[in-house]
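Undergrad: Give me coordinates for this.
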Amino acid sequence: MRAWPRPDVPTVPGEACAPLLHDTASGRLVEVHTGDTARLYVCGITPYDATHIGHASTYLAFDTLQRVWLDAGLEVHYAQNITDVDDPLLERAAQRGLDWRSLADEQIQLFRDDMTALSVLPPDDYVAVTEVIDPIAAAVVRLLDAGVAYRVDTPDSDAGDDVYFDIAAASAPGVWTLGSESGYDRALMERLSAERGGDPDRVGKKDPLDPLLWRAARVGEPSWETVVGAGRPGWHIECSVIALDHLGTDFTVQGGGSDLVFPHHEMSAGHAAALSGHPLAAVYSHAGMVAYQGEKMSKSLGNLVLVSELRARGVDPRAVRLAVLAHHYRSDWEWTDSVLDEAADRVVRWRDVVDGRHSEPRQQVSARDVVEAMRSALRNDLDTPGTIAVVDEAVRSGVDDPGLLVSAIDALLGVALLAD
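TA: Modelled structure (predicted):
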C-alpha cells in the first residue's frame, strides 16, 4: 500500500541521544534504543471517520518519537497497518450504501492527505490487511498446529469453524502471559473485551477472553479462500503478522492509543510470542484520549473533530499540530476552539522569528542553548508542552541565531515556519 510523501527533516547541529519513554508494561521510564536502527510499529486506522483529532494525537505522538530518534542519529524503520476489512467498516459501508472497498479507499486517501498536511513522517511499510490475507492464514495454521489455537463450532458458516487463540496454552512457555503487557486484572479485562470487539459470551470457547484468530465465511461478508479455510482474519493477529514480517521480534516500540492496551496490544503480543518464541516489542507506549464536548472523542459517539474539515475551513495545519503537541502525549485532554486559537496565535508569534521580529525583547539568548533545552524536554518522555514553553520563551526574548531555532522547530516539532 502506498503511504504519503515524506516531509524534509532538517539536521540540527549539536549532540542528542535516544529518549526515555514510558513503558505501559512496566510502568517505568525506559531508554528506547536498540542498536543503530529503532524499529517502530503503530497501529493504523480502520478506514472510516478518518482522520479525527484523536487519531492525529496518536500519530503526532509517535511522529515526535521518530523525530527525536532521527535527531539522535538513529535510523528508523516504521511499519503501520490498515485494518481495511473489519466489522465496523462493513457496518458503516452498509449504512452509507457503499461497497466496503470503496469506503476504505476513500478514507485511506483522506488519511494520507491529512497526514501530509500535518507533516507526519510516513511508515516505511504501510500494509493493508487485505494485502496479507495468506500470510495471516498461514500463521493461524501454525498456531493450530502448535496447540495454541482451536476451532469452535460455527453453525452459521458453511465454510468451517471460527478459530480462537488459546490463552492458557500460549501462556505456558512464559514468554507472554495474560496481563503481562497491560497489567490489568481479570475483571477489567473481561469488561474491556466485551466493549472492544471481543466476544466473552461465545459458546464453545475455552476461556471467555480467548480472542478470535479467524472468522469463517458468512453469507454477505467478504471472505478469502486460504489454507485455514474460507474467511477473514481476526483483529489482533493482523498486527502480529505484519509487525513480525516487517520489523522482526523484540522491536523497539509498539505504539498506539491507550484504548488499544487491552485487548489489542495484549493479544497481539500473545500471538507474536506464540508464533516466534520471543516478545513482540521491548516497549509498549500509549497516547492518551482526546475528548470533545465533555466526552471521549469516538466514532461510536459521533463527537468527532475531523482534520479534513478543519483544513477545509482554512485552518493552518501547523496550528492543528501545535494544538495537539501542547498536551503531553500520555495525557487525556479536551479539544476546544480556544485550544486551536491559542495554537494559531503561537504560529504567528513563532513566525516572527523568521522575520527577525520579537515583541519586547529583553535579552537575546543563545539559539544553541535553546535547542539543547528543547532536546532535554523531548528526551524526558517526549515532553512537547515543555518544548513549546522553551520556544515561547526564546521567541519572547529573541535569539542570536534565528535560523538555527527555525530548523530545530521544524526538525523536532515538525512545524515548518518557512512554509507558505
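
Undergrad: Please make it C-alpha for all contacts and neighbour counts, starting now.
TA: Noted.

Undergrad: I'd say Leu121 and Thr64 touch.
TA: No: counting by C-alpha atoms under 8 Å, Leu121 does not reach Thr64; the two are 9.2 Å apart.

Undergrad: in which helix or strand would I find the residue nearest to Leu89 when sequence neighbours are not counted?
TA: Of all residues not flanking Leu89 in the chain, Tyr48 sits nearest, at 6.3 Å (C-alpha to C-alpha, 6 or more residues apart in numbering). If you go by DSSP states H and E, Tyr48 is not part of any helix or strand.

Undergrad: swap in Val30?
TA: strand 28-31.

Undergrad: After that strand, which helix or strand is next?
TA: That would be, after strand 28-31 and using DSSP H and E, strand 37-42.

Undergrad: list the helices and strands the strand holding Val30 packs on?
TA: strand 20-23 (3 or more C-alpha pairs under 8 Å, 6 or more residues apart in numbering; DSSP states H and E).

Undergrad: One more, so I can put them side by side:
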Amino acid sequence: MATRYARSVQRLYDSQQQAVVHFTPLREGEVAMYVCGPTVQSAPHIGHLRSALSYDIIRRWFEACGNRVTLVRNVTDIDDKILEGARVAQAEGNPEEWWALAYRVELSFSSAYAAIGVKPPTYEPRATANVSEMIALIEHLIERGHAYPAADGSASVYFDTRSWPAYGALTHQSVDQMEDAADSEPVGKRDPRDFALWKAHREHEPVSASWPSPWGRGRPGWHIECSAMAKRYLGSEFDIHGGGLDLRFPHHENELAQSTAAGDAFARHWVHNGLVNTGGQKMSKSLGNSLFAHDLIAEGRPIVLRYFLSSAHYRSVLDFSGESLTEADAAFSRIESFVQRVEDAGNEVRHAPEVELAEAFVTAMNDDFSVPEALGVVHSTVREGNALLDAGDAAAAVDRAESVIAMLDVLGLNPYAAEWQTAQAGGSAESEKALEHLVEALLAERLEARAKKDFGTSDAIRDQLLNAGIALEDHANGTRWNVK
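TA: Okay, here's the model as predicted:
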C-alpha cells in the first residue's frame, strides 16, 4: 500500500491562512513535520493523548500515500513549572531533583502514547540537549537587531517585538492588541510584550537548571526551544508545524516571529488540533475535572480509547462524558463482530490485506484528514458486508471484511495488528495466555457436557464465565468468547 495513493490531492486547514488549502510537500515524496510535545511537569491527560493521536493519524495517512515522513516531537524538560514542582516536592520531603521529575514524567507520556498506538516520532529531542543551538539562535537574533540583553543588567535576553513588523502574522493580531508577555518579569524590557529568549538564573533555583551563556548563567525561554530544535532536525524550512489550539498564542506566534526574524522560512503550514471538554466544560486543574491518561487506559481497551479520540474531527472540540467509552466500545465492537461473523461462517479473512481503499475513505482523508467521515465509510462497509453475508454472498462479504481491516489499519485501529495483540487493559502477554488457557479448559468441559446432553452443567459453566465477565457466542464452527 506504500505508493497506491501517492497522486492523491491532499487538502488541509492552514491555521495561519485560515482556510483549507492544497498541500504539496516541499520535497516530493517526503513530508517533514514538527509537533510541539509535552512539557513534562505532571502526568499526561486526555488532551495530551488527543493531540499526539491527531498527528499520528496525519502521519499514517501521509505514509499510506507513499511519503517518507519525518516527524519531530520535542520534550520540554526544563521549565518554570518543572522547577516549581520539584521545589514543592522537596519541601514535602521528596528529594527528587527537577531533572529526575522531568524524566519520570516523560516516561509516563511515552507509555501513554504507546498504549493507544501512537507511533514513536522519528526524533524526540529534549530541550536540555539543545541549549547550544538555542544560544546560537539568540546570538543571531541580537546581531540582526531583533533581540536585546535586559536593561537591568541581568543575564536575560528578550525578543524585540516592535522590531519585527510581521509579529502577529499567525494569529492576525497587531502588537498593540496583544497581552503582555507573562513568561518573565517586565523589568529590563523595552516593551511589556517582549518575550524571554534567555532567562537569567535566579538564586532560589538549582544551579543545575542553568547553563553558561554570553550574557551570564541562565536557561532558555520556552519559545526559543522549538525554533532551535525544528531547524536542527528539519532545516530552515519544513512542511507542517502542529500542536494544540491553545499553543497558537503566544507560543507558536513567538516561534514564527523569532525564526522568520532570524531569516528562516520556517513552517509552510500550521495545523492545530482542538481541545477536550469534560461534561461540556473546559478541562482544567482549578475545576478538578482533568482526565488522566492512566485512568482512561485502565478503564477499558486502549484500542477503544483510540477509536473514541479519533471519532471527532481533529480540529473540533472533543467532549468527554461518562458514556463516551461505553458508546465507543459498542461502535467498535460492531466492526469487530462483523469480521468475526465472516470468519465464523468458515471464510478466511486476511488480517493485513493489501487491498484498494474505498474511494470515499480516501476522499475523506484527503479532505483535511476527516476521520469521522472515514469511520462513516468503515461502518457503511460493515452494514453492507453484513447484508451480503445474510444473502449468502460469502465472497463479497470477505471482500468487505478485508476492506474494513485495510481502512482500520490506516487509522491505527486494526485489531489484528501486532501493536494491539497484547495491548489489553490491565493485561500482559502472560496474563492473556493464562486467561485463554483457563477459559478454553472450561469450554472443553462445556462441550463434553453438551455432547452428553448434560445441559445443566453446560449452562452452569456458561453462567460461571458470564459472572466473570466472559460472554460466549455459539456458532456452527465452535464457540467464541469475549471479555466484556
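
Undergrad: The residue nearest to Leu89 of structure 1 matches what in structure 2?
TA: Alignment note (TM-score structural alignment): Tyr48 of structure 1 maps to Gln41 of structure 2.

Undergrad: which bit of structure 2 covers the strand holding Val30 of structure 1?
TA: Under the criterion TM-score structural alignment, strand 28-31 of structure 1 matches residues 19-22.

Undergrad: Neighbours of the match of Tyr48 of structure 1, how many?
TA: Residues near Gln41 of structure 2, counting by other C-alpha atoms under 10 Å, number 24.

Undergrad: my guess is the residue nearest to Leu89 of structure 1 meets Arg92, correct?
TA: Yes: if you go by C-alpha under 8 Å, Tyr48 of structure 1 and Arg92 touch, sitting 7.4 Å apart.

Undergrad: show me what contacts the aligned partner of Leu340 of structure 1 in structure 2?
TA: With TM-score structural alignment as the criterion, the equivalent of Leu340 of structure 1 in structure 2 is Leu325. Neighbouring residues of Leu325 of structure 2 by C-alpha atoms under 8 Å, 6 or more residues apart in numbering: Gly300, Val304, Leu305, Phe308.

Undergrad: isn't the second one right next to Ala331, touching?
TA: No: with the criterion set as C-alpha under 8 Å, Val304 of structure 2 and Ala331 do not qualify as a contacting pair; they are 9.0 Å apart.

Undergrad: gap between Asp401 of structure 1 and Arg151 of structure 1?
TA: 66 Å (C-alpha to C-alpha, to the nearest Å).

Undergrad: Give me the distance from the strand or helix carrying the match of Leu340 of structure 1 to the chain's centre.
TA: Take DSSP H and E as the rule and Leu325 of structure 2 turns out to sit in helix 324-344. Taking the mean of its C-alpha atoms, helix 324-344 of structure 2 sits 23 Å from the chain's own mean (C-alpha atoms, centre = their mean, to the nearest Å).

Undergrad: Please apply the same query to stretch 113-122 of structure 2.
TA: Worked out by C-alpha atoms, centre = their mean, stretch 113-122 of structure 2 lies 8 Å from the chain centre.

Undergrad: What residues of that stretch count as buried?
TA: Tyr113, Ala115, Ile116, Gly117, Val118, Lys119, Pro121 (16 or more other C-alpha atoms under 10 Å).

Undergrad: Tell me which residues are up against it.
TA: 49, 52-53, 56, 70-73, 297, 302-303, 305-306, 412, 419-420, 423.

Undergrad: Structure 1: matching residues for that one?
TA: Under TM-score structural alignment, the match for stretch 113-122 of structure 2 is residues 115-124.

Undergrad: Just tell me what Asn289 of structure 2 corresponds to in structure 1.
TA: By TM-score structural alignment, Asn289 of structure 2 lines up with Asn303.

Undergrad: Assess the claim that its match and Gly294 are in contact.
TA: No: checked against C-alpha under 8 Å, the pair Asn303 of structure 1 and Gly294 is beyond contact range at 9.6 Å.

Undergrad: Of those two, which one has the most company?
TA: The residue with more neighbours, out of Asn303 of structure 1 and Gly294, is Asn303; 16 against 11, by other C-alpha under 10 Å.

Undergrad: who touches the more buried one in this structure?
TA: Tyr292, Gln293, Glu295, Met297.

Undergrad: That one looks like it's in a strand, true?
TA: No: counting by DSSP: H, G, I helix; E, B strand; the rest coil, Asn303 of structure 1 falls outside a strand, being coil.

Undergrad: how about the helices of the stretch 101-250 of structure 1, start to end?
TA: 133-145, 167-171, 186-195, 235-247 (DSSP state H, counting those that start in this stretch).

Undergrad: ok, back up a step: can you provide the mean distance from the strand holding Val30 of structure 1 to its aligned counterpart in structure 2?
TA: Here the mean offset of strand 28-31 of structure 1 against structure 2 after fitting is 1.4 Å, by mean C-alpha distance after the TM-score superposition for structure 1.
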